[in-house]
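K.L.:
Need a 3D model of the sequence below.
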Amino acid sequence: MSTFVLVSGPFTDGRLWSEVALRLRESGAGAHPVTLGRQPEADLETHVEDVLRLIDSLEPCGDLVLVGHDYAIHPVLGAADRRPERVARIVHLDAGMPQDGDTALALVPDQTVHELLRTEDGSALVPPPGPDQWQRWGSTEGLSAQRLELLSGLAAPQPPRTLTRPLRLTGAGAAVPTSGVLCTAGGTTVDLVEALVRTGPPQFLKLADPRVGFFELATGHWPMLSCPDELAEVLLRAAAGEGRRLTVPEDESPFLGSFLLDAPERRRVRNGRVDLHLPESGEAQGPWPAVLFVHGGPVPPDLVPTPRDAPFYLGYARCTAGLGAVGAVVDHRLHGLTDYARAADDIAEALELLRADPRVDARRIALWIFSGAGPLAADWIAAPPSWLRCLALTYPILAPLPGWGAIGPRFHPVPALRADDAAPPPLVLTRAGLETPQIAATVEEFTTAAQETKTPVEIIDVPRGRHGFEIHEPTDESRDAVSRAMRTVLAHLTRPS
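P.N.:
Presented below is the predicted three-dimensional model:
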């Protein structure tokens, strides 16, 4: 039978696992809850060492399964990286996929914690939530008032450096099989994960590895309290190698596949992070209007090819140049959920570079934003300059998804649209009819706000299109939608002032 090392999220300790550990032991498995160090000076390395000490104390018999809940996936991955020969499986229990160099703070949804760690000198303990505050950290569905009181009673302050120190991985544990247990009350489902694999950056493709299995629990973020029996059963099944597998062709990534329209190569000029694709001089006389394409994300910093060299964005930019406008693509630095401010700065800089180019008509600029870059639209909705003639959004994420609280209130397009002084530029929204429910809900929230504020939005629907439909089995319907969106944006750029 398997032996489980159980590590819980922030503020909690090994006592949180008491019922789950009992069920596992009753099944014949070993169960060892871990209490991570709570001393004020503890950091992520301290917690990695806590997990390592327990691993090293166990007899090497049976399969060793490390379970990391929430924050605890960081020390679990750190320990597995140093003892890969001892670990048979890693279970991500309602936890993220941190990479080398990531901090746990990037996935902390509670903005008060971010503010605390920004304003303090880094030594202030993060206070635990009260019974009415746990929902800031995850869904509390399934927890009675008594269970919330128990959760608070077991809680203690979190040492700040456990959240701010980066995870260090050598890659030694990359081959260890993994399982993901998703608590669906928080909004994350296997279908959503599969959509991210199909349409997101290439790093998500690893989730389609046959060694990765997925499970769902219809409960909130603390299943060890809300459904310990079901959680124990799922952990046993995960240890046995069960779980739903994702099968996604690698060429479905928008960074790897081919564009759906014929897009002949155009003269390209590189300026910093921005590439300009220019119309033929015979097609029109410059200066030309311009469209800046903003890729989705987050994407890893070492992504190859970078978005501006990927067929997807090359296709959009070249087609724009073929219509008589400059098609520009920016490689912005949205590498994680805490990078939206940096990405916003990159886009502002790219727009200034674009407008300063003598081949560009600085008075006629459009911004075209895709997918996970959708929150960046908030700035341009709230305070658009006069030269921004159009803001286009293609299958955008327009409100934080589950676990995206770290992006901060600045990057919420819906409140920006509802602001009393909002005067957004003309909006062009392309929707995928087969969008994942979580993303579709953010778009619905945005369109409802537009109706209530009487903000015109030109909507182009692709009824049978998925997120990233330009790559996924292109159809006449999707080709027509992209062509219509381009013509609509260009019409705004050429319309008299």
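K.L.:
hey, let's count contacts and neighbours off CA atoms from now on
P.N.:
Noted.
K.L.:
I'd assumed Leu205 was in a helix, is it?
P.N.:
Yes: using DSSP: H, G, I helix; E, B strand; the rest coil, the assignment for Leu205 is a helix.
K.L.:
from memory it sits against Asp251, does it?
P.N.:
No: Leu205 lies out of contact with Asp251 (CA atoms under 8 Å); the separation is 10.2 Å.
K.L.:
Give me the more crowded residue out of the two.
P.N.:
A count of neighbours by other CA atoms under 10 Å puts Leu205 above the other of Leu205 and Asp251, at 21 against 14.
K.L.:
Just give the nearest non-adjacent residue to that one, would you?
P.N.:
Val197 (5.4 Å; CA to CA, 6 or more residues apart in numbering).
K.L.:
name the helices or strands packed onto the helix or strand where the one you found lies?
P.N.:
Per DSSP states H and E, Val197 falls inside helix 190-199. On a contact count with 3 or more CA pairs under 8 Å, 6 or more residues apart in numbering; DSSP states H and E, helix 190-199 meets strand 212-217.
K.L.:
Based on its surroundings, how many neighbours for the nearest residue to Val443 once chain neighbours are set aside?
P.N.:
Computed as CA to CA, 6+ apart, the closest residue to Val443 that is not its neighbour in sequence is Leu398, at 5.9 Å. For Leu398, the tally of surrounding residues (other CA under 10 Å) stands at 28.
K.L.:
for Gln451, same thing?
P.N.:
11.
K.L.:
buried set for the host helix or strand of it?
P.N.:
For Gln451, the host element (DSSP H and E) is helix 437-452. For helix 437-452, the neighbour count (16 or more other CA atoms under 10 Å) marks 438-443, 446-447, 449-450 as buried.
K.L.:
Tell me where the chain has strands.
P.N.:
3-7, 30-34, 64-69, 89-93, 178-183, 212-217, 267-271, 274-278, 288-294, 326-330, 360-370, 388-394, 427-432, 457-462 (DSSP state E).
K.L.:
helices and strands around the last one, which ones?
P.N.:
Strand 457-462 sits against strand 427-432, helix 476-494, with contacts defined as 3+ CA pairs under 8 Å, 6+ apart.
K.L.:
and the ones you listed, which is most packed in?
P.N.:
Mean neighbours per residue, mean count of other CA atoms under 10 Å, is largest over the helices and strands packed on strand 457-462 for strand 427-432, with a mean of 22.
K.L.:
Compute the inter-axis angle for that strand and helix 476-494.
P.N.:
Here the directions of strand 427-432 and helix 476-494 differ by 170 degrees (axes from the mean of the first three to the mean of the last three CA atoms, to 10 degrees).
K.L.:
I have a second one here; can you model it like the first so I can compare?
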Amino acid sequence: MTAFILVSGMFTGTHIWQDTAARLTARGAEVHTVALTGLDAPRAAAAPGVDLETHIADVLAVIDSVGAAGDRRIVLVGHDYGIHPAVGAADRRAERVDRIVHLDSGLPRDGVPALAAVPDQSLRERLAGAAGADGVLPPPAHEEWPRWGSTAGVPDAALDRLTALAAPQPLGTLLQPLRLTGAVDPVPTTGVLCTGNGTSIELVQMLVRLGDPALRPLTDPRVSFFELPTGHWPMLSLPAELTDVLLRAAAGEGRRLEPVDDTAGPGHLRPFLMDVPDVPRERHGNLDLYLPDAEEPRPAVVLVHGGPVPADARPTPRDWPGLTGYARCVAGDGAVGALLDHRLHDLGDFERAAADVAAAVEAVRADPRVDGDRVALWFFSGGGLIAADWLDAPPAWLRCLAATYPVLAPLPNWGLSESRFRPVRAVANAGALPVVLTRVGREMPEIAATVEEFLAAAKDCGADVEVVDVPHGHHGFETIDLTDESRTAVRHALRTVLDHAFGGHAR
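P.N.:
Here you go, the predicted structure:
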């Protein structure tokens, strides 16, 4: 028999599992829900000293209560914050746990507190400096739940009940670092990703290809994945589908990620899709300039890479062939190509990444070889959110803003819904600024939705947006889709951006 142990997330108790637990039981499984100290009662008040270790002990007590019968296979399910005490307990009972299911949750790491996984960036910053761990974080009001994850699909009555039964979260559970010995590492795991909350298997696969060493273990055959087309609360929105997925996960089913092919190299480090001119490059700190063969000041195109990119990723983005290819083409066509490394290493880094971009732009405009009154900005992938600053208040010298397979609204689980980094809103203030948007037909659905939302907003406000379509292109197509269609799209986008940058002047 399979024994499921279900661990709830922030502000919630065993009540959220009621429907899923009943369905699992009806399918022949044994089910235990963990009552986390200080959380599992209506508007519970945490006693002083409740921390992550307290909740790990709560999970351990349930694991130990299941008994030592050899025919019981324990599957430990952690939702949201609940994955931290779940993994912490599994590390101490690794021989008893057959599988850990990460239900729309992060990847707990040794020495890292659960606070790092809180989606709300401003809240993370406030709580990081909390003086003591005996306080509590008040539960969300009814309209505040989306700050903690998408409520897509949750019936109104279920959201009302979630709010009524929500409890304050003890700060110690978020601030105390998780301590792992490594015993949990061999335990098979399954990730259940809720696409309505902004995560998909394809997105995880792309992050793995970027080379983050912390994500490489996800390609282990013992790791499987499922997707559910709903928000962050599948036990409330899709309990029947969640039940089926949990049973299949317990049976070892699910999709596996493709291992990184170290011989061919990750897709973003493969050669650019067309020949590029050999032009001079100068390196100035975090900024590279690709220079045209010209004596008089020329327009410039500043290329802004996406992310988050791990801080230790090598090579850094300004040496990625897809980006250097654009910069060399810009210089070959008579303008200055500028390519920078900015510090978007985490979802909480958009402020400093935007500051890096602004500083680089000023450095480019101040260079005597650049006509500072004729500059274009070109954003890629996750860097697209930084475009909001320039759409919201376009300076007179900004001749064009381009975006290629961009993210144009924060994904629900990014914790940026209240930030200024929302191009879908900022485009209303773009005025006559020309926007060139390269859209790929095989985009990840969660990113494609932000592009369509942006285009709808642009249409409503009459913004000047030209779309360059790559119907069969993928995210990062310049180094993985080496087709005539892709080359035509790149040439079209380059020509259009440079036409705006030159503004009718001879190249």
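K.L.:
circling back: Val108 of the first structure is nearest to which of the strands of the first structure?
P.N.:
When the strands of the first structure are compared by CA to CA, strand 64-69 sits nearest Val108 of the first structure, at 13.1 Å.
K.L.:
average gap between the closest one and the second structure?
P.N.:
Following the fit onto the second structure, the mean deviation recorded for strand 64-69 of the first structure is 2.0 Å by mean CA distance after the TM-score superposition for the first structure.
K.L.:
Next up, the contacts around the spatially most central residue of the first structure.
P.N.:
The first structure has Pro298 as the residue nearest its centroid, 5.9 Å off, counting by CA atoms, centre = their mean. Going by CA atoms under 8 Å, 6 or more residues apart in numbering, Pro298 of the first structure touches 201, 334-337, 372-373.
K.L.:
Which of these are conserved in the second structure?
P.N.:
When you map the contacts of Pro298 of the first structure onto the second structure and apply both residues aligned by TM-score structural alignment, their matches' CA atoms under 8 Å, the shared contacts are 334-337, 372.
K.L.:
re the thing from before, average offset between the helix holding Val197 of the first structure and the second structure?
P.N.:
Counting by mean CA distance after the TM-score superposition for the first structure, helix 190-199 of the first structure comes out at 5.9 Å.
K.L.:
Give me the residues contacting that helix.
P.N.:
182, 204-205, 207-208, 214-216, 246, 248-249, 252-254, 436-438, 467-468.
K.L.:
Out of the kept ones among the contacts of Pro298 of the first structure, which comes closest to Arg53 of the first structure?
P.N.:
The closest of those, once distances to Arg53 of the first structure are taken by CA to CA, is Gly336, at 30.9 Å.
K.L.:
Run a quick neighbour tally on Glu59 of the first structure.
P.N.:
Neighbours around Glu59 of the first structure, by other CA under 10 Å: 9.
K.L.:
check contacts around it.
P.N.:
Here Glu59 of the first structure is in contact with no residues (criterion: CA under 8 Å, 6+ apart).
K.L.:
And Arg439 of the second structure, by the same measure?
P.N.:
Arg439 of the second structure touches 404-405, 451, 467-471, counting by CA under 8 Å, 6+ apart.
K.L.:
show me the contacts for Ala174 of the first structure.
P.N.:
Neighbours of Ala174 of the first structure in contact, by CA under 8 Å, 6+ apart: Asp81.
K.L.:
Equivalent analysis for the one 5 residues further on, please.
P.N.:
The contact partners of Ser179 of the first structure, taken as CA under 8 Å, 6+ apart, are 89-92, 212-215, 238, 243.
K.L.:
Repeat the analysis, applying 10 Å as the threshold.
P.N.:
Shown in contact with Ser179 of the first structure (CA atoms under 10 Å, 6 or more residues apart in numbering): 67, 89-93, 207, 211-215, 235, 237-239, 241-245.
K.L.:
PyMOL command for the buried members of these?
P.N.:
In PyMOL, this line selects whichever of those come out buried by 16+ other CA under 10 Å:
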select buried, resi 67+89+90+91+92+93+207+211+212+213+214+215+235+238+239+241+242+243+245
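K.L.:
ok, now how distant is the counterpart of Ser483 of the first structure in the second structure from Asn197 of the second structure?
P.N.:
Aligned by TM-score structural alignment, Ser483 of the first structure pairs with Arg491 of the second structure. Going from Arg491 of the second structure to Asn197 of the second structure by CA to CA, to the nearest Å gives 35 Å.
K.L.:
Next: Ala463 of the second structure.
P.N.:
From Ala463 of the second structure over to Asn197 of the second structure (counting by CA to CA), the distance is 29 Å.
K.L.:
Repeat that for Pro410 of the second structure.
P.N.:
On the measure of CA to CA, Pro410 of the second structure and Asn197 of the second structure end up 11 Å apart.
K.L.:
swap in Ala183 of the second structure?
P.N.:
The spacing between Ala183 of the second structure and Asn197 of the second structure, counted by CA to CA, is 31 Å.
K.L.:
what do you get for Gly9 of the second structure?
P.N.:
Gly9 of the second structure is 15 Å from Asn197 of the second structure, by CA to CA.
K.L.:
Likewise for Pro259 of the second structure?
P.N.:
The value you get for Pro259 of the second structure to Asn197 of the second structure, if CA to CA is used, is 25 Å.
K.L.:
Neighbour count for those two, which is higher?
P.N.:
Per other CA under 10 Å, whichever of Pro259 of the second structure and Asn197 has more neighbours is Asn197, with 25 against 15.
K.L.:
give me every residue that touches the more buried one.
P.N.:
Counting by CA under 10 Å, 6+ apart, Asn197 of the second structure has contacts 104, 146, 148-152, 228-233, 411-414, 446.
K.L.:
now with 8 Å?
P.N.:
Each residue near Asn197 of the second structure by CA under 8 Å, 6+ apart is listed here: 149-150, 152, 230-232, 411-413.
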